[in-house]
Structures are given as structure tokens and as C-alpha cells.
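1. Show me the folded form of this:
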Amino acid sequence: MAAQDDAAHFHADGSEGQTTSRFGFLDADENLPQYHIEAQASLVDRPLRALKYGEAFAVLDSYGDIGWVPGPEGLYFQDTRYLSRLALTIEDERPMMLSSAIQDDNGALSVDLTTPDIRLDAGDETAIPRELIAIERTKFLFKGACYDRIGLRNYDTRRRRLRIGVTFDADYRDLFEVRGSDRANRGKRTVERRSATEVQFRYAGLDEMVRTTSLHFGPKPHTLEPGKAEFVVELEPGANTSLFIRVVCQSHRAYTSAPGPERAGESAAAALSRAAGSLAEQPDRSLGEGRVFARAYRDNRRDQRQITAGITTIISSNDQFNEGLCRATADLYMLATRTQEGIYPFAGIPWYSTVFGRDGIITAMMALWIDPNFGKGVLRFLAATQAKEVDPAADAQPGKVLHETRRGEMAMLGEVPFRHYYGTIDGTPLFVMLAAQYHEVTGDLDTIRAIWPQLKLALEWIDTYGDRDGDGFVEYARETEQGLANQGWKDSHDSIFHADGAMAKGPIALCEVQGYVYAAKRGAARLASMLGEDDLSVRLSAAANTLRENFDKAFWCEEIGTYALALDGAKRQCAVRSSNTGHALFTDIALPKRAAHVAAQLLSNDGFNGWGIRTIAKGEARYNPMSYHNGSIWPHDNAICALGLARYGLKEEAALVFEGMFDTSLYYDQKRLPELFCGFMRRRQRGPVSYPVACSPQAWAAAAPFAFLAACLGLEIDQARNRIRFRNPILPRFLDAVELFNLKLGDSRADIRLHRHGNDVTVSVTRRVGDVQIAMLK
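-> Model prediction:
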């Protein structure tokens, strides 16, 4: 609603408007958007709560329920909605809300409710006055199951008898169906009451997979039938009791008897399914549901402590920023999923809770100084799933890095191409780029040596399949009509266009991708030298230098005073002002003489709206502040721009972007940065305008605050020189001091305090373990 109001207001006064007829509409010659997320209601019009563990995630309303209104709510497992309704009532009435919050570490949802005024029969007086029965609900996920405890306490002075109802259903909709895709045919669903305490839904899919949802209740309900359980609870004054619901998600091949993951043609699927924490464990049947809940809750907490042990932590002088950092850390590790190759940050909830190559790489880059295990896990997983052959249906060629993998029925049947999909132009150079950064921070040559064949194959892909016409630039054109039309990070159907708004015709060479290739070749040259391949190192260095020169000649556009968004198939510039140019700074492909001009465009009134840098500058033909990629603002994109600005010594500019994004976080629930938000101009006494179907949490948005901080501090971790350096550090206006605890370099550890004195920053070491050198460079 806010976005609609703002749109009307800005158009009325003329301060935000579209200069052409393209304000969210398609031209007659354009196709409808691919894989569009259909929405009749915004995700911001009611608070939703997200939980995740392994391959399972839940989207709940603030009561902890599912399905009171249509939308994305549900319990999902392997890209399928295994539970589409779970609704709690007392005497057929919904409880009243008192409070609802995800715990600080994202481990569980805690909800406090109470009874409303209840009339047992129409026309009767109130039989149970409100606020006499307290209801405390705790929900969490662990190893393929959702655990739900409903605690009740009677604060009345008399005995109370209550009917507690739970309605439930499982629709087994593929995630792409939930997003809006229609299907002509579906499998067969059945439901049965298996015992006095268990109901099971079963879906025999067209992909020959059987998916089951088992609901276990404890203690034994008064009545239990498919779709509904009812408890009768009697509470003496001051007494309390608890009810438990355990929802177990499992899948197996139709021709096998035991639950388990798919085994045929596994690759990425295998790395996910057989990893720790993917599948539900069977509890000891002698335990009651209460003890099963308590044991799972204990193990869940223990697991969370284990995965975050030893990471770098941050405390600042600003309590609100500290809250945001705690939330960002919790989000990163909630989205972190164990695979056979290490931890991998799934992209985001609800639409992208799976492996994405690009998202995982950029998240790992921004979090390297906090926890390099993200980098190691991402590198190993993408090396293990690298394409081995040409497969047009998957947009795959040898050496190309995975874009996305899905486990749902539609992906397994090929109704969508994302079972193992490689339609990304930037994932492969980013893979090599991450490897070089990971080694620079960790010195872990064993990991680099283990994936060196895959890195060399990726470099070969860049120069052959990536460079389609041999001009030295990497271009994309999809190999299948089912694939993504645009294959950079801005992959909307209308995101790459010319100054007049006409869509660019491929093959398309994106501005930022050339920067990724440049940084990849420079980084790979260093790795090759360390591995004794000196000739390769020399060739890669020379190729990188040539690319930098040619990039400036082909992409610099005097007309707009910055680099072009892209080159189309005829090598014509897409002379459009965009945030993509900030990535050219990030990768160092921009010539030093261009940096100030690029920064000026990014931070102009058209580029920077007061909250952040827009993806497309105001005034461009397809600018739309409510679009996904053509005028919106993405925290991760802004973080990359800030890192790029800092690389060229533009620290004040980087701090300005950081300040805008910090201010943005204050308007969002739990200080959590969303996937994106709208690009309307900042106005006094008004917060940023939310995007209606943004993911929250989103991995690279969660990692963004760490990148902003590293940019402003000028943090450089150089394992080869055994040195941690702060290059011309600056602190934004909202921070007076920052303390870094357990900052790692090899076997060394350090606690470091940075304090602002006017425009200067001092650095002091409060603890040091090992011989690491720590210095500040002006």
C-alpha cells in the first residue's frame, strides 16, 4: 500500500516520474516476464516469520500459523510445500496476539497469545473472559521436521475447560506453483489417520517421487481425523500444560520402501540430500512428544553454537548497528546449509532457498573476513557441480559454474529448467575471483590445489564458450527458450536496454562481467605462480591487462559520463546509467582517471536517492522505482559499490552509501536489510518504500553490512605477508568506535579497536595471539 501511495504522490508533484510510457508495462513486442512471482497482495502488508534448517524452511504468520490467508506461507522441503495449513484455535476462535518474535539467533519463533472473549453459544454471555489463559508457542525446524510446542497456563481463580483445535492440510505445491506457475497435471495426494496420534499425507508425484508429511500429536488428542485434531484441556487455577505437534517431511523413490534422497543422476542433489541435517531423524518411539521436542531443541541450539564457533564478531558504539549486525550474522548462519563439500549459504526465503552460484559466491566474498568457511564451502561445492559437457537444455558447457539447482517436481520433470541449471554469465569468473580472494585471506593452498583443475577449466570456458565471437569480451545468449533471457545478476526480462528503452539484442556483454573476468584472470595469475605454472601466470596477467585497455575503449561513454551498462550483439553501447559501473570499481577494471566520474554518477541525485544507489538512474527510459532491477535498491549491490569506491580511495563516498543503508535498516523489522526495496526519493519523516515480494532474509543482503564496514575500514587481510592492514580507515557518522574480536589470519588472532576522533581514526590492538602484523596506512 505504501508503494502505491508513494507512486501516486510522486507522479502528482512531478518529482518522480517516467519519461516514457514504460512505467511497469510491457510493450506490444515484448514477452511476459519469465518465472514471474505472481502477487495479489504484498508480503509487507502483514508480518511474516521465517525459519530454516537444512533443506527445510517455514514461512509463518506472526501467530506461528500457516494458511489463514492465501500466500507463500507453508512448511517447505526440497522446493515443495509439505504443509499448506496449520491453524490453532481455542473454542473455535483465534487467540489474541500479545507478541511475536524470531529469537535473536533465528533458532526459534516465540509467540505469546491469550484467549479472546469467548462465547460458547451464540447470544450467550461471555463464558471465558479474555486474558485469563496465557498461550506460549515455540516453533523451530531441525533435520527435516518442524517442532511446535503450545504451552497453556490458567491465570483464573477457577478451573477452566478448553477445546484446543488444530486444522492442517498439505497441498504439495511446487515452489514455482506457489510463485504463480500453472500446471496442467499433478500427482495423486492421499491422507490417512495412521494412529490415535498421527496423520500422514502422501503425494505420489509425476516424477516418481513419493513425498510424505507426518503430523505427530502429543498427548493423544481427544479427536483426530484427517485435517483436524482437537484437544480437551482442563486447567486448575495456576496450572499449566503443553501440547506438541511434530511435522516430519520425507521423500523417497516410488519403487523404494525406505525414505531417503534421490540417487539417480545426483551431483548437486547428492551433495545436498546426504549432507548432515537434510533429512528427518526418527526419534526413539519410547519418548513422549514432549521429550522429543526438548531433545531436538537442545540439539538445535548445540548445532547453532557449533557452526558459529570461532567466527569474527563486532561490537560498535551504536547499539542499533549492533542489533543489525547480530541479525545479519544470525541470518547468514540460518541460511547456511551443510553439504558434503562444506557450508553453503542458500540465497533467500521464500523464493530462493536453494543453491545459487552467483549469490553464494558474492555472499562468501563479503563474509570472507568474518568466516572464510563460507568461501571454502562455496568453492568446493561449485567445483563439484561444474558442468562437464554441452547441454543446451541446461545452458551448460564444460567448465561453466552452476547457477541454480532445484529439487521440486517441476524441476525434476523439466517443466522448469532449474534441476541443474547453468544459465549465468557471471558465476564462472566470480568462482575464479573468489578462489583468489579466499587464498589471499587464508593461505589455504590445499583447497586451491584440490580445485585447481576446475579453476583452469573455468578459465578455459571464459575464453571459449564465454567469449562467443573472440573479441575478448564475455557475452551471453541463452541456449534454450526455457532459460533466462538475461543472465547477469540483473536477470529480469527487461533489465538490459538501450537509451531509448529498446531491449538489447544478444549476445550481450555486460559491464560488470568484464570486470569479474579481469579480476579472475589477475587472481588466477597469482595462484598459477604459486602452483608453479609460471607460463600460465604470465599469459593470464597479459590477458587481464589487454582486457582492461579494451574495456575502457569499448564501454566508456562520454555521453553519460560513465561506463555503459552493456554492449549488444552489434557492439553498440547500452548508454544507460546504472549501478553496474560500481562493480567496475570493485573489480579494479576501471581506469583510475574514470573513478571520480563513475562515483559522481552513482551518487548524483538521479543515482542515489538518500537511502542507496539505484540499480538504474532516474530519468533513464525504463526507470521505475518499483521494478525489480530498473530503479530499485539492493543492499548487496550497494555494498559492492562501496567496496569499489573505497578501492579508489573514495572513502567519504563509501561512508555516505553505508550511512544510507544503515538508516534503511532502522525501518525494517529486526533491523534486517531486505533483498531490495523501492527507489523512491528519500523524504523527511518517511522511511524507505518496501518492495512487495522481496525475500527476507536474503544471504547477500545479510552479508552486506560486513562489506560496508570492511570498505570504510579499508580492511586488508594478506596471508602471504602475514599482515592485517587498515588503509586510510574512516568511520561513518553513526559510529564513534568499532571493536573487532577474533579477527583471523592463519593461526594468528587479534582483537582490534578503531576509534574516531573528528575526521581521524586510530587503531589499537587490545589482544594478539601469534605473530600477525597489524598496521594502518594513510
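2. From now on I want contacts and neighbour counts done on CA atoms only, so please keep to that.
-> OK.
3. Let me see the residues that make contact with the lengthiest helix in the chain.
-> Counting residues, the longest helix found in the chain (DSSP state H) is helix 534-555. Residues outside helix 534-555 that contact it (C-alpha atoms under 8 Å, 6 or more residues apart in numbering) are 472-473, 511, 514, 517-519, 521-522, 524-529, 563-567, 573, 589-591.
4. what comes up buried for that helix?
-> By neighbour count on 16 or more other C-alpha atoms under 10 Å, the buried set for helix 534-555 is 536-538, 540-541, 543-544, 547-548, 551-552, 554-555.
5. now stretch 66-84
-> For stretch 66-84, burial by neighbour count (16+ other C-alpha under 10 Å) applies to 66-67, 71-84.
6. Out of these, which sit inside strands?
-> Counted as lying in strands by DSSP state E, out of the buried residues of stretch 66-84, are 74-77, 80-83.
7. is it true that residue 733 touches residue 660?
-> No - using C-alpha atoms under 8 Å, residue 733 is not in contact with residue 660, being 10.8 Å away.
8. Those two: which is more packed in?
-> residue 660 (18 against 13; other C-alpha atoms under 10 Å).
9. distance of the more buried one from residue 635?
-> Residue 660 sits 10 Å away from residue 635, going by C-alpha to C-alpha, to the nearest Å.
10. which neighbours do these two share?
-> Taking C-alpha under 8 Å, 6+ apart as the contact rule, residue 660 and residue 635 both touch residue 612.
11. Which positions within stretch 567-579 qualify as buried?
-> By 16+ other C-alpha under 10 Å, the buried positions in stretch 567-579 come out as 567-569, 572-579.
12. Save the residues you listed as a markdown table, and put in secondary structure and distance to residue 194 too.
-> Output for the buried residues of stretch 567-579, formatted as a markdown table (DSSP: H, G, I helix; E, B strand; the rest coil; distance: C-alpha to C-alpha, whole Å):
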| residue | secondary structure | distance to residue 194 |
| --- | --- | --- |
| 567 | strand | 62 |
| 568 | coil | 61 |
| 569 | coil | 61 |
| 572 | coil | 66 |
| 573 | strand | 65 |
| 574 | strand | 62 |
| 575 | coil | 64 |
| 576 | coil | 62 |
| 577 | coil | 62 |
| 578 | strand | 58 |
| 579 | coil | 56 |
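13. I'd like the residues you listed as a markdown table, with distance to residue 483 appended.
-> What follows is the buried residues of stretch 567-579, written out as a markdown table (distance: C-alpha to C-alpha, whole Å):
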| residue | distance to residue 483 |
| --- | --- |
| 567 | 21 |
| 568 | 19 |
| 569 | 18 |
| 572 | 24 |
| 573 | 24 |
| 574 | 23 |
| 575 | 26 |
| 576 | 25 |
| 577 | 27 |
| 578 | 24 |
| 579 | 25 |
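14. I'd like the structure of this one too, to check against the first:
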Amino acid sequence: MKDLVSILDGNTFLVSDRRGDIEPSYDFPTGLFSFDTRFLSKWVLTLDGERLHALSVDDVESYRTKFFLAPGEPTHYLDAKASVIRSRAIVGSFEEELTVLNHLGAEVECTLRIEIGADFADLFEIKNSRQKRGRTTVTVAENELRLTYRREAFHREMVVSSTAPAQVDDTGMTFRIRIARNDSWSTRLHVSSVVFGARGEDIRATLPYGGSRSADAIRAEQQELIDRAPKLGCDCEPLAGAYRRSLNDLAALRYESIALGVRLIAAGLPWFMTLFGRDSIITSLQVLPFLPELVPPTILMLAGLQGHRVDDFRDEEPGKILHELRYGETAGFEEQPHSPYYGSADSTPLFIILLDEYERWTGDTALVRKLEPQVRAALQWIDTYGDLLGTGYLWYQTRNPETGLQNQCWKDSWDAISYADGQLPGFPRATCELQGYAYDAKVRAARLARTFWNDPEFADELERQAADLKRRFDRDFWIADREYYALALDADGRQVDALTSNIGHLLWSGIVDESRAGKVVEHLLGPRLFSGWGVRTLAADEGRYNPIGYHVGTVWPFDNSIIAWGLWRYGFREEAGLLCDTMLAASRYFDGRLPEAFAGYARDLTDYPVEYPTACSPQAWSTGTPLLLLRVMLGLEPQGEHLIIDPAVPPGMGRVELLDIPGRWGMVDALGRSRDPEDQPDDG
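-> Alright, predicted model coming up:
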């Protein structure tokens, strides 16, 4: 991703190389995308037949980029007779201004060409190298190129126009230009991507932010959101930089839902620019203390799309919360089940957890009362469809073996759940963190039932169920001779004994018996799991360990933020601070933007965190990580109408001050300061 440049706004984003060029690729999604369709698959600029090379790239703002280019090989830069500036932006549509500068003392004639192509590939077709089944037609007009794709009722269109005269053909535009000495020439290219609905309407035009907007309007909207967030003052530059970058990325990752026409936070660029149950919920938990107004649209969207039937193709069941929602061709023709897809076992209990946490922060009792039926349905799902084997645990097994996800926990790659020796268990599987989420969901739902639904008997029953689950969990998941909780139970009730970061989520949920917590923490911060930059997803001596394996050895920032929150919950403040400190130290190497994941190499081996090759960046729950770490360091916890502030700032971090923290209490300020060794009193 470091060699790629991206811009995004709303439902549209573009990924190119550092020259600004886009070339057809099924290895990684470069192109112009909107609503899960790639509109531009080729966008290559040449000057007199030569490709250009980047001198510099200005990509400070999320929605626009400027490339400074010169023709020829890098060794020829000093002899360049001309240079090119590409200024581009996503402003509803995609616009690019091309400027050619003549550096000679005489008039020059040159030929500028932009090669243009649109494959209209669905994101799943890019991932799986599938070929298109519809038909693309090309129409050439004066200074305009139109490409149209149809497959039955599925209709997408891209129109490219130029403000300067151009020779237009089926594959691009050519400009024969004459530039006076020390002068320049320019044109503005406009690319509109049209998403047609079932009745032939332009879907984007129906959305509040869907049309073309000025760069000033985008900047103002993003800045307005950033200005609403609490103000951070601190002595730690990595923390300050990561906080600024997180707020900027959160503002950029918002997109508009077709279903409700509201702004939601997309899960991550480039693969996940849509609503994800699990990712969206965890991101909402991370940002809740800072921008609580971002949370209700996600809760309402998930509640509105809650499962109501048994649908094997979509893994849908009554009461279940969705996993992923897509708008592309493969979802529309049911070649993929993502319209929406329900293949996650954790989004349902996490939905309950988020609603309760949201009320605790905001006091929005109306939403809790409104969604009582959805919460009851989610609890019913946990106890029925979720308990596949009738053992009182939460299990998963896809109903759709052809296109459904095998693993339906957050580590959802095919090899993520394994025994210590590397073998894979059969299905169904009951991973440990699912039981923690279910426990926490029942405890929280009991509070909602007793406080808001006037149903104390139901609250008592939920608390009995939670206590029983905690007792059985400790009995069945604890590996006595290794002193940690198993990753999962297999279908025969045997422990899947790999040591993983999942045990940190157990601390966050509260399902860990107090007598076990110390051992769990020892494992989390011991050399097998802790790399020095964070907790690995899988311990370094396990059979499937791979430091650059997606879920089998990498370090995930969001995972570590949840673990830090769990350490804080059980009183391990120093250990939580260590994770906060190492995550923020890692963020320095990514310009403040923590990626989806980075390699699990030991810190003393690489001296810097190595990015996972195809990590999403920005990714929502990585973007939310610095915010949750800040909450942990300042010890922020709502209690009734008050916000408890109990800071434990890591050594060396100095002053951390957060002003205007919003909530049911109004606005509150929090201040913490690290206690460094030189600050300790002299006992002598």
C-alpha cells in the first residue's frame, strides 16, 4: 500500500500508483470505485509517448491529491524539457486537472494522451479473478468518451469529458498541444460514474451527499466533525499525531447508505468500503467517547437489517445481525451472498454490547426502548440458532459451504483457528471470545431489561444465565497444565489448544475468573505472544505461526486496543499502558495511521514494525485504536450521570489532557500525567 495513493469521499474512492496511473490489475484493486464496482480500470498518462515519473506527491487531504511528474527515466530529470502536474479530487465525481509546463526558452509542440478503460469489475471479481458476464459498449462524442455496462437489469455507466479539445477514440483521449516558451497548458477531465437502480434512476443522485460537491464543501464538512471531537493536548507527539490522523480518517471513511440515506463509517479502504457488522460495532465502541453522534446510524442500520428468516445462502437466521452488506453485481445476481450476508457469530452479541455502552455514555434511553424487540431477538438467537449443539455455548458453522465463510469469528481466514500443532478442527467451532461476548451481552441486556424495559424477571434470568456461562466456560476452556484458555472447543468438546490473542478479548468481556486473570496477562505479555510492538494473533511457537500470516502471527492494532481495555478492566493498568505505549510507538512508522495489521516479527529483530503486504489503510477499527487507547490511559468510565476519570499514563508520555469529552454529563475535561522514575519520592 505504501506505493499506492488513494483518495476518497463518500461512496467513491480511487487507488493509483505514485504517478497517478491506473492499470488493469486483479492482484490489488487499483482503479476508481463506487458502490463495489470498479469504473476506471485504466488511466495512464503519457507525454510524447513516454510514461511519466513522480517527483513528488501531495496527498495530505483525503479527497484530493497532486502529483508532480516529469517524462523519461529518473536519471533524466535534470534534462527534462517539460513537467506535468496532475491535480485530482473526488468531489462526488472524479476530476483531474492536467497541466503541462514548458521549461524551454522556445515554443514547443507535444502530444499528451490519457489511456482510458473501464472493466466494471465487481470487488469480488477482482479478488477471485472472475470474468464479466455482461456487455460493455463504447460511445465516442466530441471531447467525451462514454462506456456503458449492462447485464440484464444491472446497469453502470462511466462518462469522461474534457474542457480542452481532444481527439477521442475507444481507448482514450489525445491532446495535440502547443505551449509558448515558459508557459503552460491545461485541461480538466471530468469522470462521472453512474449507478442505476432497478427503475433506471441514478442512485447517487437520490442521496443527500451523492451529487458533485466542491472541495471547500468537503473540507468544511470534515472539519466540522473534527472540531466536535474533544481537544487533545499532550507532550507525546506520537499520540498527538495518531489522534489527529484518526479524526481525519474517520471523517473521510464516512459513506452514505442506500438503504437509509444516512452516513455510516466504512470498514476500510480498499476492500471494505461498506458496512460490516463486527467492524462497524467495534469502531463505534472505540469512537463513542469522542464522537457519540456517529454511533446511532450504525445501530439503527444493523437493527433494521436484522435477520428475520432462515436463509442458507446468506447464513441468515431470525435475530442475527449481519456481517457484510454489498451493492455490486455479484451480490445482485446472488453469485455472492452479500445482500446482506450474515456469516458472523459475533456481530449479534456485540450489537447488544454497543447499544448498552451507547446508553451508558449518552443517556439516550429512547433508542434503548425503541430497540427492545431487536435486542430480545438477538438474545433469542444466541440461545437457539447460535447454540448449534445445545451445550450453552455460541458456535458457528456456515449454512452455505460453497460461498459462505468457514470461520465466522473476527479471525475469519480459513486457517485462523487451529490446534497448537497446526491441525484444523472440524465444524462447528466455539471460539473462546464468542463466549465472552455472549456473557457480556447477557449482563448488559439484564441492565437494560431492569432499568428500561420494566422486566426484572427477565433481568434476573439473564444474570443467572451469564453466571452459569462464566462457570462452565472456566471449567471447559481452561487448559490447566498450560494455564491459559483454549482458543476454541471443537465439535466433540475437545479444547483447540493454540495460544492466541483471543484470550485478551476475554478480559474485556469480563468472563475471566479473577483467579485466572494474572496468568492470562502473563501469556499476553510474554515473549510467545508479545512482539514488542504488540500482541500477536498467534503465539510464535505454535504450529501455524507465520509473522506475516493474516491471522496467524501478525499484530492487529484494533485487537491490541481491545486487549488493553481488558487489561484495564481487570486492574492491570501498567500492562495496559505498555500496550498503549507500544501501539503509539508503532504508529510513528506509519505517519500516525495504524494499518489493518503489521508483521509479528520481534521488535529487536526489525527495529520497526513491518506492514502486512495488503493491509487496508485507512481501516476503521485501526483508525479507532488511538481513541480507545486514549480512553484506557485516562481511565474514562461512565457511571450514572458522571464520568469517572482515573488516569494511568505510561512512563515517559508526560502530560495527557483531553478537553470537552461529550456525554450525558455534558462536557468534561480529563487530565493525566505519567509518573516517571525521577518523579517518585525518595524513600531514603
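15. Need the TM-score between these chains.
-> TM-score for the superposed chains, counting by TM-score structural alignment, normalised by the length of the second structure: 0.93, backed by 675 aligned residues with a C-alpha RMSD of 2.5 Å.
16. what lines up against residue 604 of the second structure once you look at the first structure?
-> Under the alignment (TM-score structural alignment), residue 604 of the second structure pairs with residue 683 of the first structure.
17. The aligned partner of residue 564 of the second structure in the first structure: what's its closest spatial neighbour, skipping adjacent residues?
-> Under the alignment (TM-score structural alignment), residue 564 of the second structure pairs with residue 642 of the first structure. Leaving aside its sequence neighbours, residue 642 of the first structure sits nearest to residue 654 (C-alpha to C-alpha, 6 or more residues apart in numbering; 4.5 Å).
18. In strands, which of the contacts of helix 534-555 of the first structure fall?
-> Using DSSP E, the subset of those located in strands is 563, 566-567, 573.
19. check the fit of the longest strand along the first structure onto the second structure and give the mean distance.
-> Ranked by residue count under DSSP E, the longest strand found in the first structure is strand 240-253. In the superposition with the second structure, the average deviation recorded for strand 240-253 of the first structure is 2.1 Å (mean C-alpha distance after the TM-score superposition for the first structure).
20. can you give me the offset of that strand from its chain's centre?
-> 27 Å (C-alpha atoms, centre = their mean, to the nearest Å).
21. same check, this time on stretch 622-637 of the first structure
-> 17 Å.
22. repeat for stretch 482-491 of the first structure
-> 18 Å.
23. Buried residues in it, which are they?
-> Neighbour-count burial for stretch 482-491 of the first structure, counted by 16+ other C-alpha under 10 Å, picks out 482-489, 491.
24. So which other helices or strands are in contact with the longest strand of the first structure?
-> On a contact count with 3 or more C-alpha pairs under 8 Å, 6 or more residues apart in numbering; DSSP states H and E, strand 240-253 of the first structure meets strand 145-154, strand 209-218, helix 289-307.
25. Could you export those as CSV, including mean neighbour count?
-> Compiled in CSV, those are given as follows (neighbours: other C-alpha atoms under 10 Å):
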stretch, mean neighbour count
strand 145-154, 21
strand 209-218, 22
helix 289-307, 15
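26. For residue 397 of the first structure, which of the ones you listed is the nearest?
-> Closest approach to residue 397 of the first structure among these (C-alpha to C-alpha): strand 209-218, 28.6 Å.
27. Read off where that closest one ends up in the second structure.
-> Under the criterion TM-score structural alignment, strand 209-218 of the first structure matches residues 154-163.
28. what stretch of the second structure does the longest helix of the first structure fall on?
-> The aligned range for helix 534-555 of the first structure in the second structure is 456-477, by TM-score structural alignment.
29. Run the chain-centre distance for stretch 225-239 of the second structure.
-> Computed by C-alpha atoms, centre = their mean, the separation of stretch 225-239 of the second structure from the middle of its chain amounts to 21 Å.
30. what comes up buried for it?
-> Neighbour counts using 16+ other C-alpha under 10 Å place 225-226, 229-232, 234, 238-239 of stretch 225-239 of the second structure among the buried residues.
31. ok, so of those, who is nearest residue 101 of the second structure?
-> Relative to residue 101 of the second structure, the closest of those is residue 226; by C-alpha to C-alpha it sits at 37.0 Å.
32. Contacts only, for the residue nearest to the closest one when sequence neighbours are not counted.
-> Distance criterion C-alpha to C-alpha, 6+ apart; nearest residue to residue 226 of the second structure, sequence neighbours excluded, is residue 247 at 5.9 Å. Shown in contact with residue 247 of the second structure (C-alpha under 8 Å, 6+ apart): 226, 229, 623.
33. State the number of residues packed around residue 620 of the first structure.
-> Using other C-alpha under 10 Å, residue 620 of the first structure is surrounded by 23 other residues.
34. In the second structure, what sits opposite it in the alignment?
-> Residue 620 of the first structure maps onto residue 542 in the second structure, by TM-score structural alignment.
35. Need the three-state assignment for the spatially closest residue to its match that is not a sequence neighbour.
-> Among residues not flanking residue 542 of the second structure along the chain, residue 420 sits closest, at 5.3 Å (C-alpha to C-alpha, 6+ apart). Of the three states, residue 420 of the second structure takes coil under DSSP: H, G, I helix; E, B strand; the rest coil.
36. since we're on residue 420 of the second structure, how many residues are nearby?
-> Per other C-alpha under 10 Å, the neighbour tally for residue 420 of the second structure reads 21.
37. in the stretch 451-600 of the first structure, which spans are helices?
-> Applying DSSP state H, counting those that start in this stretch to the stretch 451-600 of the first structure gives helices spanning 511-530, 534-555, 580-586, 592-602.
38. against the second structure, where does the last one fall?
-> Just to be clear, that refers to helix 592-602 of the first structure. The aligned range for helix 592-602 of the first structure is 514-524, by TM-score structural alignment.
39. Does residue 625 of the first structure touch residue 679 like I think?
-> Yes - if you go by C-alpha under 8 Å, residue 625 of the first structure and residue 679 touch, sitting 4.3 Å apart.
40. And those two? Which one has more around it.
-> Each of residue 625 of the first structure and residue 679 has its neighbours counted (other C-alpha under 10 Å); residue 679 has more, 33 against 30.
41. Tell me the spacing between the more buried one and residue 690 of the first structure.
-> Residue 679 of the first structure is 9 Å from residue 690 of the first structure, where distance means C-alpha to C-alpha.
42. And for residue 59 of the first structure?
-> According to C-alpha to C-alpha, residue 59 of the first structure and residue 690 of the first structure sit 18 Å apart.
43. now residue 195 of the first structure
-> With C-alpha to C-alpha as the criterion, residue 195 of the first structure and residue 690 of the first structure are 46 Å apart.
44. just residue 529 of the first structure next, same as before
-> 48 Å.
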